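1. take a look and give me a structure for this.
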Amino acid sequence: MFNVANYLETIGYAGSNEPTLDTLRAVQKQHLMSVPFDNSVNANVDRGLSVWDDVDIDPDESYESIVVGGRGGVCYELNGLFRFLLTGMGYDYQILAGAVRQVTGGFGPDLEHIFGCVRLDGELWLVDVGIAGPHYIEPLRVTSEVQELYGVRYRMFESDGYWVVQRKPKTGDWQAIYRFRMQFRDIDEWNDPDPSLVEFPPGLVAVGTFIHSRATENGQIVLIGRRCLKVADGEESVRVLVDPVEYKETVNTILNPETRGVS
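-> You can find the predicted model right below:
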C-alpha cells in the first residue's frame, strides 16, 4: 500500500517532510540514486499505441513492485510514483509532457515523456525521475538563466512554442535533453491520444534497445545497449562494454545498489 513515510524511508531520505525547495532537491536526488530506470521489464516491441494504456498507474501496485520490490521502471511509472509522493507531501505538482531528443538530433512526439513541475514561491521547478539518459538529478528552475548542478550546466529557452532544455558537461557542446510545451496536462490525455502526438516517425528510434540508468552522489551512470556513459562532477566518459561479464556486472550495479539510496 502506498505510504509516503515508508516511501521516503525506503529511498533513503531521512530529512524534513516540509514541502520546501531544499526538501524537493534532496528527495529527487535520493529517488534517482535509489530507484533505477529500466525498460527491460516492459520490453515489448509489438504493443503499438497500447503502450499508453498503462500510463495511469495504480499507485499501490507500482509502489509495491518498484519501491518496495526493488525493480526499476520507465518514465510513466517512476514519474507517476513521484507525482503521488510529492502531492502526498503537500507540493503543488502539475504534469508536463516532453519530446525527448533522439540520436538523429530531432525530437520524438509531444506526448512521448511524462514528467512534471512544482510551483514554489511563485516559481516553477522541473522535476523528473524517469528519463533514461543523462539529465538533471535535482530540480531545475524554469528560467532562461544558466544553472549548474554537480559540474554540469543547464539552460532552457523558448523556441517555436516549446521550452527546450539543454545540458553541457565540462567538455562538450550544449545538447538538448527534451522540449516541452508549458501546458499542464491531465493523465487522461494519454488514454486515447492523437496518434501524431505519440507515434515515432519511422527510423527515429532503435526499437528494443535496453536502457538502464541510475544517479550517483555526483553524477549518473547510463547504459544504452552496451554503450556505458558515466558522469562524475561534470566529467563524462563513454565505453562500449564488449565483454559480456562486464556488461552484466554493470547492469547489476545500476539495478541493484548494495543499499537503497546509496551510490
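2. can we go C-alpha only for contacts and neighbour counts from here?
-> Will do.
3. state the distance from the closest residue to Ile224 other than its chain neighbours to Asn42.
-> In space, and not counting its chain neighbours, Ile224 is closest to Ile211: 4.6 Å by C-alpha to C-alpha, 6 or more residues apart in numbering. According to C-alpha to C-alpha, to the nearest Å, Ile211 stands 11 Å off from Asn42.
4. what do you get for Phe82?
-> 19 Å.
5. who has more neighbours, these two?
-> More crowded of Phe82 and Asn42, by other C-alpha atoms under 10 Å: Phe82, with 24 against 12.
6. and for Ser65, the neighbour number?
-> The local packing of Ser65 (other C-alpha under 10 Å) involves 13 other residues.
7. repeat that for Asp173.
-> Asp173 has 10 nearby residues by other C-alpha under 10 Å.
8. quick one, what contacts it?
-> The neighbourhood of Asp173, defined by C-alpha atoms under 8 Å, 6 or more residues apart in numbering, contains no residues.
9. roughly how far apart are the residue nearest to Ile224 and Pro36?
-> 10 Å.
10. strands along the stretch 1-150 of the chain, start to end?
-> Ranges of strands in the stretch 1-150 of the chain, per DSSP state E, counting those that start in this stretch, are 37-38, 92-100, 113-120, 123-127, 140-141, 147-149.
11. one more, please, to line up against the first structure:
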Amino acid sequence: MEVTAYLDRIGYHGPHEATAETLRMLHAAHAFAVPFENLDIHLGRTISLDPASLFDKIVRRRRGGYCFELNGLFALLLERLGFSVRHLMARVLWGQTEVGPLSHRVLLVETGGERWIADVGFGGNGLIAAIPLAAGHEERQYADRFRVTTVEQGEDRSESRRGYRQEYRLDCLVKDVWEPMYSFTAESYLPVDYTYANYFHSHSPESLFTQKRLCTKPTPNGRIILQNRALKIRHDGQSQTEALKTPEAYRAMLADHFGIALSDHELSACFGERVETNG
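-> The predicted structure follows:
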C-alpha cells in the first residue's frame, strides 16, 4: 500500500488524521474519482481480491471495480491511516423482487466513539460520503438523500454475536419514495466469505455482472451510468440517454466520463461480445 499514490489517484489533499471529517472527505474523493465497473469480467479476466492486484488495477492502472475490489482496497487505505475497520456483508434489496443472499461488501468504520458505514462500491445510487450508523439518521449527499433504518427480526440467543445482530437498512430517496438499497448487521466476515461471493458474481450466468457491461460514477449534480452500449446521464433530476453506436464513441465515452483507456483488443471485447474466461 503506497498511501501517497492512492491519495493522488483519488485526488485527495486533505488531512490524514483518523477523524470522522477525514473519513467523509476520503470517501467522497474516492466516489467521485474511481468508477464502479465490471469490464474485466467481460475481458475474460479473473477478479482478484489480492491486495497487490487491487492496488495495481485501481491505483496504478487507474481502473475501477465492484464492491469486493473497491471496498476491499479502500479498507486497506483506512486501516493504514489509523481507522478501525470491520468488514461486513449486506443483502442487496435495490431492484430485487425476491430475497437474495448476502452478496455485497460494506465497511463499518469506528472513529471518535462513533460508527460509520463506508461503501464506495455500490453500483446503484451509492453513498458519496460515509454515513453514521444511527437508526433514523437522514442526510442529503449532493444530488441524493439517504437514511438509515432498523429492521425487525427474531431474537438471536448466541452469546458471541450479541450486540452485532441488529439489522439495519440503507435507503435512498427516489422520486419522493424511500427505496431500500441493502440490509446488513455489524457482524464481521472473513476474506474467504468474499472469495466465494466474488466467484459467483464474476462467473455465474445468473449474476448481473456477467450479463451486462456496467460502469457508473456519481457527479455533484447526478450520476453517469453506462449499461452495455447505452449511456445515461442524470443531471439536476433530469435524465438523458444516448446509444453508443460505434467503438470509437464507446472508447471516447469511457475516457471522458470514467478515465478508462482501452486497448484495441479490449475495446473490441467490451463493445462487442464477451471473450472466453480464464477460469
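12. circling back: could the strands of the stretch 1-150 of structure 1 be laid out in TSV, adding distance to Ile11 of structure 1?
-> Converted to TSV, the strands of the stretch 1-150 of structure 1 look like this (distance: least, C-alpha to C-alpha, whole Å):
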stretch	distance to Ile11 of structure 1
strand 37-38	14
strand 92-100	20
strand 113-120	19
strand 123-127	17
strand 140-141	21
strand 147-149	21
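13. who has more neighbours out of Ile211 and Pro36 of structure 1?
-> Pro36 (28 against 20).
14. would you check that that one makes contact with Thr253?
-> No: here Pro36 of structure 1 does not reach Thr253: they are 10.3 Å apart, not a contact under C-alpha atoms under 8 Å.
15. which bit of structure 1 covers stretch 178-185 of structure 2?
-> With TM-score structural alignment applied, stretch 178-185 of structure 2 matches the range 174-181 in structure 1.
16. give me the buried stretch members for that stretch, please.
-> By 16 or more other C-alpha atoms under 10 Å, the buried positions in stretch 174-181 of structure 1 come out as Gln175, Ala176, Ile177, Tyr178, Arg179, Phe180, Arg181.
17. quick one: contacts of it?
-> Residues from elsewhere that reach stretch 174-181 of structure 1 (C-alpha under 8 Å, 6+ apart): 96-101, 107, 110, 135, 161-168.
18. in ChimeraX, select just the buried ones from these.
-> Command for ChimeraX, covering only those of the contacts of stretch 174-181 of structure 1 found buried under the criterion 16+ other C-alpha under 10 Å:
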select :96,97,98,99,100,101,107,110,135,162,163,164,165,166,167,168
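19. in helices only, show me the contacts of stretch 174-181 of structure 1.
-> Using DSSP state H to define helices, no part of the contacts of stretch 174-181 of structure 1 is located there.
20. to Thr20 of structure 1, which of the strands of the stretch 1-150 of structure 1 lies closest?
-> strand 113-120 (7.6 Å; C-alpha to C-alpha).
21. the closest one against structure 2, how far on average?
-> Superposed on structure 2, strand 113-120 of structure 1 shows a mean distance of 1.1 Å to its aligned residues (mean C-alpha distance after the TM-score superposition for structure 1).
22. which residue range of structure 2 does that strand align onto?
-> Mapped onto structure 2 using TM-score structural alignment, strand 113-120 of structure 1 spans residues 104-111.
23. what's the counterpart of the residue nearest to Ile224 of structure 1 in structure 2?
-> In structure 2, Ile211 of structure 1 lands on Leu214 (TM-score structural alignment).
24. in contact with its match: list those residues for me.
-> Counting by C-alpha under 8 Å, 6+ apart, Leu214 of structure 2 has contacts Phe36, Glu37, Asn38, Leu39, Ile225, Leu226, Gln227, Asn228.
25. any of these buried? List them.
-> For the contacts of Leu214 of structure 2, buried by 16+ other C-alpha under 10 Å: Phe36, Glu37, Asn38, Leu39, Ile225, Leu226, Asn228.
26. helices of structure 1, residue ranges please.
-> Here structure 1 has its helices, by DSSP H, at 4-10, 21-34, 59-62, 75-88, 195-198, 244-255.
27. tell me the contacts of the residue nearest to Gly15 of structure 1 when sequence neighbours are not counted?
-> Among residues not flanking Gly15 of structure 1 along the chain, Thr23 sits closest, at 7.3 Å (C-alpha to C-alpha, 6+ apart). The contact partners of Thr23 of structure 1, taken as C-alpha under 8 Å, 6+ apart, are Gly15, Ser16, Asn17.
28. any of the residues you listed buried? List them.
-> The neighbour-count test (16+ other C-alpha under 10 Å) marks Asn17 as buried among those.
29. which one of the contacts of Thr23 of structure 1 is nearest Asp188 of structure 1?
-> Nearest to Asp188 of structure 1 among these, with distances taken as C-alpha to C-alpha, is Asn17, at 29.5 Å.
30. Asp92 of structure 1 maps to what in structure 2?
-> Taking TM-score structural alignment, the alignment pairs Asp92 of structure 1 with Ser84 from structure 2.
31. how about its match, nearest residue that isn't a chain neighbour?
-> Nearest non-adjacent residue to Ser84 of structure 2, counting by C-alpha to C-alpha, 6+ apart: Glu110, 5.3 Å away.
32. who's in contact with that neighbour?
-> Phe83, Ser84, Val85, Trp116.
33. how near is it to Ala75 of structure 2?
-> 12 Å.
34. and if you look at Tyr199 of structure 2?
-> 20 Å.
35. what are the contacting residues of stretch 4-14 of structure 2?
-> Under the criterion C-alpha under 8 Å, 6+ apart, residues Thr22, Met25, Leu26, Ala29, His30, Phe32, Ala33, Val34, Val59, Arg62, Leu77 lie in contact with stretch 4-14 of structure 2.
36. okay, buried residues for that stretch please.
-> Tyr6, Leu7, Arg9, Ile10, Tyr12.
37. burial of the closest residue to Tyr199 of structure 2 other than its chain neighbours, as a residue count?
-> The spatially closest residue to Tyr199 of structure 2, leaving aside those adjacent along the chain, is Ile47, at 7.9 Å (C-alpha to C-alpha, 6+ apart). When neighbours are defined as other C-alpha under 10 Å, Ile47 of structure 2 has 21 of them.
38. OK, contacts around Ile47 of structure 2?
-> Asp40, Ile41, Asn198, Tyr199, Ser202.
39. circling back to that earlier point, nearest approach to Val74 of structure 1 belongs to which of the strands of the stretch 1-150 of structure 1?
-> Nearest of the strands of the stretch 1-150 of structure 1 (C-alpha to C-alpha): strand 37-38, 5.7 Å.
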